[in-house]
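Engineer: My questions are about this predicted structure, shown below with the sequence.
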Amino acid sequence: MNQIGIYIFAVLVVFVVIQTLCALAFTSSLCLPKSQIMPDELLPKAVIILALRGADPFLADCIRALVNQNYPQYELHIVVDSQEDPAWDIITKTIQQTGATHVKVSPLIVRHNTCSLKCSALVQAIFALDDSYNVAAFIDADVIAHPNWLRELVVPLIDKQIGASTGNRWYLPPSEQWGSLVRYVYNSASVVSMYIHEYAWGGSMAMKLSNLRQAQLLDIWTQSISVDAPVHRALQNIGLKVKFVPTVMMINGEDCDLAQCLRFITRQLIMPRLYHPKWMLFVVQVFVPSLALVVAMGMMLISILRGNFAAAALFGGGFVGYILVMVLLITRLEQGVRQVVWEHSKLMKRFSFRFLVKLLLAVPLTQLISTLATASAMIKQNVEWRGVVYQVKNPYDILLTEYHPYQKSLQALDSKASIG
């Protein structure tokens, strides 16, 4: 019994060390100097592309932020799934209120059946650009860009070795719903992993259009379910890198329940299954510590019943120690992100004692849900997103099998709830 306890304890220690090193590497990147200041006349003409299906809770605020960027020459091009979409009226009203004249809004006309609707929207928007545009920036509607967002994404692209600049999404639960807490914990680990593997996030990303075309991303996107997952390899093939820019980390202040959270994590994990060359490493990182935690808990109870308190202490110490270290890492990551985005975000608030206590429970719950989501992602052949269904045979064999315009009835009643 004691020997098993030592093995389980050792396994958990190994994963704690690995995750600690990765988290420290990420937090170190947040302390790097900001991008150099560049005069307006040297900044290339840019376009911001926003693809929409459904009206995200903070859509109006997102658009207001995008039309008020501190950038000399840029336009905002919005592609909406259809004119029946509830987002259409919000966009029209918001643009009228702002008086912005550098915005183009169009419905999705060319809907490819071999890729996601978002990929179709981006391809349509880019094909419509004339030669005066040098840079394309991409953003999701569930975040609100600060005034220097576009500028801070574009400046790193001056380096000829950089093919794309990117931030990432950081969830900040507005409530203590278990779904929101689990998504927050899961995403904390995901952000670190994406940084370590130098992966881009399409919700806050910019690329030179010349590099985008050279990497043949338009062709790739017309056969892909994901915008960002293929970017790293496509750029790597032409000798370019993805640059992480801490100051364009985006805060998401939406809520979700456990069912939504499970669907979200499963959908997220399908992307590395399809496009990440080290997908099995993801599987190991989820299943091994989960199995170790289950065994540790079970063996601790058995050891207590048998009166073997030394073994019980070993199993219990491994279980509790792992959870405590994970919570400490999350709070350290949170602190690092806060230092970068604090001045731009109105959503940031201090952790309460109650929140930290629930976080202790959310860590093992996240481990469980991530395990279920990983198992589901390994066998799932259909992906559903906001009422659209895709059949996924392999990374570049995608078929849109079920489509209809987004309906208002699918919108959440809670004004801060995620819609997908």
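Structural biologist: That came in fine, so what should we check first?
Engineer: can we go C-alpha only for contacts and neighbour counts from here?
Structural biologist: Noted.
Engineer: what about the helices in this protein?
Structural biologist: With DSSP state H as the criterion, the chain has helices at 2-30, 59-66, 86-98, 117-127, 149-154, 178-196, 209-214, 217-221, 231-236, 258-275, 279-306, 309-341, 353-379.
Engineer: Can you give me the buried ones in the last one?
Structural biologist: The reference is to helix 353-379. 359-360, 362-377 (16 or more other CA atoms under 10 Å).
Engineer: For that helix, name the packing helices and strands.
Structural biologist: Under the contact criterion of 3 or more CA pairs under 8 Å, 6 or more residues apart in numbering; DSSP states H and E, helix 353-379 touches helix 178-196, helix 258-275, helix 279-306, helix 309-341.
Engineer: And those: which comes nearest residue 56?
Structural biologist: Ranking the helices and strands packed on helix 353-379 by proximity to residue 56 (CA to CA) places helix 258-275 first, at 14.6 Å.
Engineer: Can you give me the buried ones in the closest one?
Structural biologist: 258, 260-275.
Engineer: okay, now the one to match up with it:
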Amino acid sequence: MFFDLALVFLCIAAVSQFLYFLLITSNHKDFVKRYNRDFKEFRPKVLLTVPCKGLDMGFFRNILSLMRLDYENYNIHFVVESESDPAYESLQRIIDRCRDDMPAGFAKVLVAGISKGYSQKNHNLLHSLRFAPHDTEIYAFADSDTRVSRLWLAHLMYPLRNSKYGVSTGYRYFIPARRRFSNLALSSMNAAAAQIMGKSKYTTQVWGGSMAIRKELFEQLNVANLWQKSISDDLTLSAAVRNAGYKIRLMPRCFTVTFEDMSWGQLFEFGRRQMLITRVAYLRMWLWGLFCLLNHFLGVWILPVAAAVRFAMGENDAKLFAAAAVIHWASLIYRTYMRRRTFEFVLGPYGGYVRQLSMWEFLLNPLWLALMLALILISSFGRTICWRGVRYRLNGAFDIERLNR
């Protein structure tokens, strides 16, 4: 009897959650269309900081996209750990080559040195801000492995004209550099997470590869002090902004693309690292993700099996489980279809890649959900990560130990 009640409860929970995400998906589509226009009325002075380590795939075109934005009032700091980094000379060459035709006021390469006790990325970001021009109004941040549209910065600035928004942000879409299942898994899992961002305050977080904050608020929240103790730039900033009563605004046109080619080993390392950082830096978000993925797994794999078993046993509630499984799968199909439509629209010239990937995403979605659940469960164990060649031990949200130089 207890087992039967538990199954019914799980059945209702799974269906309820999928209907909730179905609503978010529909709202996200409308949200994306509403913000698809040019924003030219708010052009504050911006310092754009881009931390770099090594030569990412498509590095030249990525950097070029950041230097040729349709925005006349910004400066760029590219920051590396040392001059021995391959990115250092490449950045110098790109800047020299493009100096005469870039709209940015200036572009510089800064050498930050080795971090002590916190993430190298945060160290690079803070080093850049120490050399910010005195008239800077907005701090913006991007990653060197992302490629942005010409209107990216203008859209990133738009929400910050309103003081109720603490941070504006975008997100990324992974595009496989070549067709292999590990790349398809990476793209599909990332797109599923990106699809629910934007409309609901519970599902919108700051993403460090595309974010901006007013300089005044950055200093008011003492973000520099928080970054000097933490592994994460974006999750730490998300918590600080929300705790201070400000909102986070995701801008659809601030989505970026990242061309990536990962083996299965690299994918598991990347996925575990992202999940583990979330568990340490923002436990509530990690627990929410675990709860949602468990329900997803229940709906995809357990409900159909339960329906078949109950039917074979001649139980009257077999129809209930069958109906729940049908609702679950129908919502999954709809969400996959809307994901394709949304990102075709958002990514503009790169929308063709979304169309090419959509068939595989649709056919293998249940496998990707199981893989995401496996990654978040694996991240429950251990405290050590490797990030861009540097190993860290995450003792706590603000207790980070660098293990190698």
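Structural biologist: Yep, it's here. Computed from a predicted model, the values in this text were never measured in an experiment.
Engineer: Fetch the TM-score of the aligned pair.
Structural biologist: Scored by TM-score structural alignment, normalised by the length of structure 2, the superposition of the two chains gives a TM-score of 0.87; 395 aligned residues with a CA RMSD of 2.9 Å.
Engineer: before we move on, back to that, kindly reformat the helices of structure 1 as TSV containing distance to residue 42 of structure 1.
Structural biologist: Output for the helices of structure 1, formatted as TSV (distance: least, CA to CA, whole Å):
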stretch	distance to residue 42 of structure 1
helix 2-30	26
helix 59-66	21
helix 86-98	27
helix 117-127	22
helix 149-154	11
helix 178-196	29
helix 209-214	17
helix 217-221	26
helix 231-236	24
helix 258-275	36
helix 279-306	41
helix 309-341	25
helix 353-379	45
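Engineer: Relative to residue 252 of structure 1, which of these is closest?
Structural biologist: Closest to residue 252 of structure 1 of the helices of structure 1 is helix 178-196 (CA to CA; 9.9 Å).
Engineer: the inter-axis angle of that closest one versus helix 2-30?
Structural biologist: Angle of helix 178-196 of structure 1 versus helix 2-30, following axes from the mean of the first three to the mean of the last three CA atoms, to 10 degrees, is 70 degrees.
Engineer: what distance separates helix 178-196 of structure 1 from the centre of its chain?
Structural biologist: Between the centre of helix 178-196 of structure 1 and the centre of its host chain there is 8 Å, according to CA atoms, centre = their mean, to the nearest Å.
Engineer: which residues are in contact with it?
Structural biologist: With contact meaning CA atoms under 8 Å, 6 or more residues apart in numbering, helix 178-196 of structure 1 is reached by 22-23, 25-26, 168-173, 200, 244, 254-261, 265, 330, 333, 359, 362-363, 365-366, 370.
Engineer: Mind listing what's buried along that helix?
Structural biologist: Buried residues in helix 178-196 of structure 1 (16+ other CA under 10 Å): 178-193, 195.
Engineer: angle of it against helix 353-379?
Structural biologist: Using the same axes, to 10 degrees: helix 178-196 of structure 1 against helix 353-379 is 70 degrees.
Engineer: quick one: stretch 52-68 of structure 2 to chain centroid distance?
Structural biologist: With CA atoms, centre = their mean, you get 18 Å for stretch 52-68 of structure 2.
Engineer: and that stretch, how far apart are its ends?
Structural biologist: End-to-end distance of stretch 52-68 of structure 2: 18 Å, with CA to CA, to the nearest Å as the criterion.
Engineer: Which residue of structure 1 is paired with residue 172 of structure 2 in the alignment?
Structural biologist: Mapped onto structure 1 by TM-score structural alignment, residue 172 of structure 2 lines up with residue 169.
Engineer: What is the burial count for that match?
Structural biologist: When neighbours are defined as other CA atoms under 10 Å, residue 169 of structure 1 has 21 of them.
Engineer: who's in contact with it?
Structural biologist: Here residue 169 of structure 1 is in contact with 191, 201, 203-204, 249-252 (CA under 8 Å, 6+ apart).
Engineer: gap between it and residue 141 of structure 1?
Structural biologist: Using CA to CA, one gets 12 Å for the distance from residue 169 of structure 1 to residue 141 of structure 1.
Engineer: Equivalent analysis for residue 247 of structure 1, please.
Structural biologist: 18 Å.
Engineer: Count the neighbours of residue 202 of structure 2 for me.
Structural biologist: Counted with other CA under 10 Å, residue 202 of structure 2 comes out at 11.
Engineer: got it, and residue 147 of structure 1?
Structural biologist: As a measure of burial, residue 147 of structure 1 has 16 neighbours, counting by other CA under 10 Å.
Engineer: Translate residue 248 of structure 1 into the numbering of structure 2.
Structural biologist: In structure 2, residue 248 of structure 1 lands on residue 254 (TM-score structural alignment).
Engineer: Who are the contact partners of the residue nearest to that match when sequence neighbours are not counted?
Structural biologist: Ranked by CA to CA, 6 or more residues apart in numbering and with sequence neighbours excluded, the top spatial neighbour of residue 254 of structure 2 is residue 170, at 4.5 Å. Residues near residue 170 of structure 2 by CA under 8 Å, 6+ apart: 156, 206-207, 209-211, 250-256.
Engineer: with structure 2 superposed, average distance for stretch 327-335 of structure 1?
Structural biologist: After superposition onto structure 2, stretch 327-335 of structure 1 sits on average 2.0 Å from its aligned residues (mean CA distance after the TM-score superposition for structure 1).
Engineer: Identify each buried residue in that stretch, please.
Structural biologist: For stretch 327-335 of structure 1, burial by neighbour count (16+ other CA under 10 Å) applies to 327, 329-331, 333-334.
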